[in-house]
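Student: no FASTA, just this:
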């Protein structure tokens, strides 16, 4: 898994990263965005445009957010590999570890 989106994205979903992704591998759940581990080409274009600094190379995810590595993979268990987020659109497919979080990042 090349890149992972972590906690700062929960309930924010700025989507600047989606606009930068050349392969359309960033999918939208109900509460956050997820990078498809098999569709990502590891270009890193998404990382610098994230305004909340939620995107990390998988080996660089801060320890307190390591659960988001699993959560990111879990998002795609039922969804599979549809070959692009644009044709899927927003889903309610957040894994329980994300779905059950208390609301956060609210201004």
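Tutor: Looks like it came in fine. This one's a predicted model, so the numbers in the text were calculated from it and none came from an experiment.
Student: CA atoms for contacts and neighbours, from now on please.
Tutor: Noted.
Student: which stretch of helix or strand covers the residue minimising distance to the centre of the chain?
Tutor: Nearest to the mean C-alpha position of the chain, by Cα atoms, centre = their mean, lies residue 34 at 2.1 Å. Of the helices and strands defined by DSSP states H and E, residue 34 is found in strand 33-35.
Student: Skipping adjacent residues, who's closest to residue 17 in space?
Tutor: In this structure, residue 17 finds its nearest non-sequential neighbour in residue 46, 4.5 Å apart by Cα to Cα, 6 or more residues apart in numbering.
Student: another structure for you, compare them:
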């Protein structure tokens, strides 16, 4: 099992979750974050830190966000690891 960042993060890109991750499994995309399913230890520390409730255990991802399970795995191959908290996107409407 792993945790998954869903589309609720798209356009926000809050990084509060990054600072509590003990295994440095978050990657930074242009408009959202992704979790490396190979590195995630399933601790759940990131879930309460997300102000938009975008992170789910893979088996609990709502049906409308299921495509993000695969997207997270694909995007960690294309995006850099993020280790520090940054400001959310300027156009964040949430």
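Tutor: Arrived safely, thanks for sending. Fair warning: this is a prediction, and the values are worked out from it, not measured in the lab.
Student: ok, now which ones touch the residue nearest to the centre of the first structure?
Tutor: Contacts for residue 34 of the first structure were tallied using Cα atoms under 8 Å, 6 or more residues apart in numbering; they are 4, 5, 26, 27, 28, 72, 75.
Student: again, 7 Å this time
Tutor: Counting by Cα atoms under 7 Å, 6 or more residues apart in numbering, residue 34 of the first structure makes contact with 5, 26, 27, 28, 72.
Student: give the contact list for the residue nearest to the second one when sequence neighbours are not counted.
Tutor: Read it as residue 26 of the first structure. Spatially, and ignoring its direct neighbours in sequence, residue 26 of the first structure is nearest to residue 35 (4.5 Å; Cα to Cα, 6+ apart). Shown here is residue 35 of the first structure, whose contacts under the criterion Cα under 7 Å, 6+ apart are 3, 4, 5, 25, 26, 27, 72.
Student: re earlier: tell me the spacing between the residue nearest to the centre of the first structure and residue 82 of the first structure.
Tutor: 13 Å (Cα to Cα, to the nearest Å).
Student: My read is that residue 28 of the second structure contacts residue 81, right?
Tutor: Yes - the pair formed by residue 28 of the second structure and residue 81 meets the contact definition of Cα atoms under 7 Å, at 6.2 Å.
Student: Pull out the buried residues from the longest helix seen in the first structure.
Tutor: The helix that spans the most residues within the first structure, counting by DSSP state H, is helix 67-79. If you call a residue buried by 16 or more other Cα atoms under 10 Å, then helix 67-79 of the first structure has these buried ones: 68, 69, 71, 72, 73, 74, 75, 76.
Student: Repeat that for stretch 16-35 of the second structure.
Tutor: For stretch 16-35 of the second structure, burial by neighbour count (16+ other Cα under 10 Å) applies to 16-21, 24-29, 32-35.
Student: all strands for the first structure, in order.
Tutor: Secondary structure of the first structure by DSSP state E: the strands cover 3-5, 26-28, 33-35, 55-57.
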